[in-house]
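Asker: kindly generate the corresponding structure for this input.
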Amino acid sequence: MNKDIVFIVLTSFWFLFGLIGCLAAKHFKERGVIRCCIILSAVCCWLLWVVTFLMQLNPLIGPRVNQRVIYGMMSYWKNSYMQDE
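Answerer: This is a model prediction of the structure:
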């Protein structure tokens, strides 16, 4: 699935969650507190998701492997670069 489609779908999900929650809060006595809790939970859940999503798009840390280990992987794996030659 395309990353833009995933971003739009899940952002719209959390937006609709907050909107429907605010509309449902009109039926309760403490509607201000309920609206605040629903909007705060929607924003925090969206923020948690978007930070995780963006961290997976461009990771800052990659695996660090010794040069001997890389040579060993290239020489022992059947589909490696050295076996193709």
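Asker: drop to CA atoms for contacts and neighbour counts, all remaining ones
Answerer: Fine.
Asker: looking at this structure, which helix is longest?
Answerer: In the chain, with assignment by DSSP state H, the single longest helix is helix 31-57.
Asker: packing partners of it?
Answerer: Using 3 or more Cα pairs under 8 Å, 6 or more residues apart in numbering; DSSP states H and E, the elements in contact with helix 31-57 are helix 3-24.
Asker: residues contacting the helix it packs on, please?
Answerer: With Cα atoms under 8 Å, 6 or more residues apart in numbering as the test, helix 3-24 has contacts from 34, 35, 38, 39, 42, 43, 45, 46.
Asker: tell me the contacts of the third one?
Answerer: Residues near residue 38 by Cα under 8 Å, 6+ apart: 18, 21, 22.
Asker: who wins on neighbours among those residues?
Answerer: residue 18 (21 neighbours; other Cα atoms under 10 Å).
Asker: please generate a structure for the following sequence too, so the two can be compared:
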Amino acid sequence: MGAAAVPFIVFTVFWGGVGIVLPIIVPKGPNRGIIQVILMLTGVTCWLFWLCCYVAQMNPLIGPQLDRHTLLVMAKEWGNELK
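Answerer: Have a look, this model is predicted:
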């Protein structure tokens, strides 16, 4: 299973909208700068977290845990009998 372009594009556009578009349309007020920074940081960190989770699923570090009986059956069926 490799990387697909559609999820990458969809999530990049979504979090780009949160981090780029929404700060532009924040109404004027005393806390406008803080709200803009919060939205930008939210967009960047959420996109980065999603990207790390997405990439980690391409090559998982932990494989399936099989019991001894299953391993013996697999070895017999594949012609590699264990002694």
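Asker: what TM-score do the two superposed chains give?
Answerer: The pair, once superposed, lands on a TM-score of 0.71 when counted by TM-score structural alignment, normalised by the length of structure 2; 77 aligned residues with a Cα RMSD of 2.6 Å.
Asker: now which of the contacts of helix 3-24 of structure 1 would you call buried?
Answerer: Using 16 or more other Cα atoms under 10 Å as the burial test, these include 34, 35, 38, 39, 42, 43, 46 as buried.
Asker: could these go into a markdown table alongside distance to residue 70 of structure 1?
Answerer: Listed next are those as a markdown table, based on distance: Cα to Cα, whole Å:
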| residue | distance to residue 70 of structure 1 |
| --- | --- |
| 34 | 56 |
| 35 | 55 |
| 38 | 50 |
| 39 | 49 |
| 42 | 45 |
| 43 | 44 |
| 46 | 39 |
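Asker: nearest to residue 63 of structure 1 among those residues?
Answerer: residue 46 (28.7 Å; Cα to Cα).
Asker: could you check how many residues crowd around the closest residue to that closest one other than its chain neighbours?
Answerer: In this structure, residue 46 of structure 1 finds its nearest non-sequential neighbour in residue 14, 6.2 Å apart by Cα to Cα, 6 or more residues apart in numbering. Using other Cα under 10 Å, residue 14 of structure 1 is surrounded by 19 other residues.
Asker: what does the one 3 residues further on give?
Answerer: Residue 17 of structure 1: 16 surrounding residues under other Cα under 10 Å.
Asker: and what of residue 11 of structure 1?
Answerer: There are 18 residues near residue 11 of structure 1, going by other Cα under 10 Å.
Asker: how about it, what's its match in structure 2?
Answerer: Under the alignment (TM-score structural alignment), residue 11 of structure 1 pairs with residue 12 of structure 2.
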